[in-house]
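S.K.: I would like the atomic coordinates for the input below:
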Amino acid sequence: MRNRATLADVARRAGLSKTAASMVLNGREGTRLSVEAHQRVFAAAEELGYRPNVAARSLRTRKTATIAFVSDIVATTRFAGGLIRGALDAARERDHVLLITETQGDAEFERYAIEAMLDRQVDGVIYAAMATRRLTVPPAILGGPVVLLNATSPDNLPCVLPDDELAGRAVTEALLKQGHRQRIALIGRNRLKERDPEVSLAAEARLLGIRHALSAADATLYAEPFCREWLPEHGYTAMRTLLARSVPPTAVICMNDRLAFGAYQAIADAGLTVPTDISVVSFDDDPIATWLRPGLFTAALPHERMGQRAVEILLDGESTERCMVPMPLHRRKSIAAPADST
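M.R.: The predicted structure follows:
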């Protein structure tokens, strides 16, 4: 295997001192070297395949160009993988490497993983959660730069969150613009999710946005069935209950796409269609949203952009306590005007 090119090799090829070559490669100003000398150094570095010695540089700068990404179950979850993709893209753009570990909720392993990363002198830590919630940050990482991703903490650390409240307004306003007013139902009320921030921050925020949009239009929710979990079977049961009413809803807002999937099935089993008989809107943009027929109108979790923002805030040292990232609407064909509208 060919020996790795050194700074001395580059300097020798360029016909300059090692100090001069170093100053050129590190972008130091005031070297008083000619443009032609700069070009010789860069050409020599390219010809030799020279790469800076990161370990040596870190001793001088006390920076290792590495970021720790610690999560609960993000890495092995296809739905939230965008958090990592976004962070990887932003780190690469800034010549940083991401060290990723997943704890699976194991406190002992988390301590070990964090200690191992800190031993590598990372420049900062992104502490991420799969579900948007409040969490307790391990004390070991509080001594350096930390950004929470998809989470908050009692420590008032900088954090990056999806703007669920704004999304709640947006999906509701989409129905209102179609003419739905008096018979909009909400599937997915859940006291635990709405009241315990360590379980969910999304439920309360989405509900608040929905209510604000309805209030501004002088409208109210027609019905609000509770669901023990936000899973397809619970959406199915809730939709069946709504359809059993003497006057069924003209539109339903589901608190996530899995509930919407169940609602679709109940509507089809009743011999009705989306959106001709009932419009459906939702949140998250789970992969199933594009497979439903018609495609589901939903507010997408902006995971990639959130991951990017976390890296940017970490490396730029932004002092913002909370960064809210908008949830873009995917305007698919599951909404229409009420069938009885005139």
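S.K.: Could you use CA atoms for every contact and neighbour count after this?
M.R.: Noted.
S.K.: residue ranges for the strands of the protein, please.
M.R.: When secondary structure is read from DSSP state E, the chain shows strands at 66-71, 97-102, 125-134, 146-152, 159-162, 184-187, 251-254, 279-284, 297-300, 322-325, 329-330.
S.K.: Other residues contacting the third one?
M.R.: By that I understand strand 125-134. Taking CA atoms under 8 Å, 6 or more residues apart in numbering as the criterion, the residues outside strand 125-134 that touch it are 67-74, 80, 137, 141, 144-154, 161, 197-202, 310-311, 314.
S.K.: What angle do strand 97-102 and that strand make with each other?
M.R.: Strand 125-134 and strand 97-102 are oriented at 40 degrees to each other (axes from the mean of the first three to the mean of the last three CA atoms, to 10 degrees).
S.K.: Can you give the distance from strand 125-134 to the centre of its chain?
M.R.: Put simply, strand 125-134 sits 9 Å off its chain's centre (CA atoms, centre = their mean, to the nearest Å).
S.K.: what's near enough to touch the closest residue to residue 23 other than its chain neighbours?
M.R.: Spatial nearest neighbour of residue 23, excluding adjacent residues (CA to CA, 6 or more residues apart in numbering): residue 31 at 7.0 Å. With CA under 8 Å, 6+ apart as the criterion, the residues that contact residue 31 are 20, 23-24.
S.K.: before we go on, could you also do this sequence so I can check it against the first one:
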Amino acid sequence: MMVRMRDIADRLGISVSTVSLALNHKDKGRVNPPLAEKIRVTANRMGYRPNPHAVGLKLNKSHAIALICYTGPDDPFLSGLTGGAQAAAAEAGYILITIPVTDAPGAEESAIQTALQRDVDGIVFAADYYRRRDIPTVPDTTPFLFLDCISTGSNPVVTEVIADEAQGSFDATSHLISAGHTHVGYVGVDDDRYIARHLREKGFRDAVREHLGDEATPLIINAADPSISAGEAVAASLFSRPVAERPTALFCFSDRTAFGVAQAARRHGLSLPEDLSIVGFDNVEYTSEFFTPRLTTVELPHQRMSSEAVRQLVHLIENPRCEPHRLKVPCPLIHRDSVNPHHS
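M.R.: Sure thing, here's the model as predicted:
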């Protein structure tokens, strides 16, 4: 049963107004300090929790936030995205309202109106993949930020929470090189819709330069897109090269790309990871967990990103004058079985 201020007042034999002053920290000069402290200790022992709705009415806040996300039920990242946001919202005392949206004309405007009709205190706009996007039409009085997307300008005009994809790629490539592979390659994608294609390639290049020296020539090939079939097609040409020209390890743009590369490798008689070590990116369960051998990969940390986005939004709601900034969340390397030591 919920503990009320009346219950605390009855326990101590004092008025409800005195309890209210102490619990709302308005007791200075109005309530005897030892009594005020006794009220707070008693409230804590009795399990008193402020009523979020009542607090919201006093502050003209609903204690609800909206997550407007461009994703569908088949999105492998959806559960992490919503789960992380939900947990962070609950921890901060907020209700999370999730509103899926498509790229259909007017869909985002409709989603914004739905959020505003529910009097949300702020909005998180989450993209379906890391990309640039326009600033949405939101009232100046409603704080919002971007998750897994950035504004079209060179500097953030709203707060943005993104994954540090270059760092993740650097760590993946460094892991391959530390295992003794000096002939490493990167299988990227040739599609400029994906900002990640440049960041993941940059991380690969930086790791090769740092560990193998400026004279090392990075081996880079690009698939048409991140699909399994495109990865298989581009890798087939790679494995058709003479043995001396083949890489012994490959870092791949995505887990699906890695899956396609593995299929091509096996068709050319290569064993994984004995003949070829592979690292993916995303940590998508249906490819990384069921990959044989289990795929070493970089995790795209949607759960942590969405948690951080909610925390940043709550801070913005409570501190409206905060300057926009870009927050990068680390991408951890998940060690499994697809990397073998290489001995020259």
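S.K.: TM between them?
M.R.: Superposed pair, TM-score by TM-score structural alignment, normalised by the length of the first structure: 0.85. Supporting alignment: 326 aligned residues with a CA RMSD of 2.6 Å.
S.K.: Which of the contacts of strand 125-134 of the first structure are buried? Put it as a PyMOL command.
M.R.: The buried residues among those can be selected in PyMOL (16 or more other CA atoms under 10 Å) with this line:
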select buried, resi 67+68+69+70+71+72+73+74+80+137+141+145+146+147+148+149+150+151+152+153+161+197+198+199+200+201+202+310+311+314
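S.K.: if we can go back for a sec, when you filter the contacts of residue 31 of the first structure down to buried only, what's left?
M.R.: Listed as buried from the contacts of residue 31 of the first structure are 20, 24; burial here means 16+ other CA under 10 Å.
S.K.: how much space between the residue nearest to residue 23 of the first structure and residue 267 of the first structure?
M.R.: Plainly put, residue 31 of the first structure is 74 Å away from residue 267 of the first structure if you go by CA to CA, to the nearest Å.
S.K.: I'd say residue 221 of the second structure and residue 197 touch.
M.R.: No. At 11.7 Å, residue 221 of the second structure does not count as touching residue 197 under the criterion of CA atoms under 8 Å.
S.K.: list residues touching both of the two?
M.R.: With CA under 8 Å, 6+ apart, residue 221 of the second structure and residue 197 have common neighbours 188-189.
S.K.: out of those two, which sits in the more crowded spot?
M.R.: The neighbour comparison of residue 221 of the second structure against residue 197 (other CA atoms under 10 Å) goes to residue 197, with 20 against 17.
S.K.: Please name the residues that touch the nearest residue to residue 335 of the second structure once chain neighbours are set aside.
M.R.: Here the nearest residue to residue 335 of the second structure in space, its sequence neighbours aside, is residue 296; by CA to CA, 6+ apart that works out to 4.9 Å. With contacts defined as CA under 8 Å, 6+ apart, the neighbours of residue 296 of the second structure are 278-280, 288, 333-339.
S.K.: between these, which is nearest residue 235 of the second structure?
M.R.: Sorting those by how near they are to residue 235 of the second structure, with CA to CA, puts residue 278 at the top with 12.1 Å.
S.K.: what's the spacing between whichever residue in the first structure pairs up with the closest one and residue 255 of the first structure?
M.R.: If you follow residue 278 of the second structure across to the first structure using TM-score structural alignment, you land on residue 280. Using CA to CA, one gets 11 Å for the distance from residue 280 of the first structure to residue 255 of the first structure.
S.K.: Neighbour count: these two, which is higher?
M.R.: residue 280 (29 against 25).
S.K.: ranges for the helices of the stretch 51-200 of the second structure?
M.R.: For the stretch 51-200 of the second structure, applying DSSP state H, counting those that start in this stretch gives helices covering 52-59, 78-91, 107-117, 165-178, 195-212.
S.K.: Deepest-packed of those helices, please.
M.R.: Most buried of these, by mean neighbour count (mean count of other CA atoms under 10 Å): helix 165-178, with a mean of 23.
S.K.: Run the angle between that one and strand 122-133 for me.
M.R.: Here helix 165-178 of the second structure points in a direction 60 degrees away from that of strand 122-133 (the same axes, to 10 degrees).
S.K.: What number of residues are in the vicinity of the nearest residue to residue 144 of the first structure once chain neighbours are set aside?
M.R.: Closest residue to residue 144 of the first structure in three dimensions, ignoring its sequence neighbours and counting by CA to CA, 6+ apart: residue 124, at 6.3 Å. Using other CA under 10 Å, residue 124 of the first structure is surrounded by 25 other residues.
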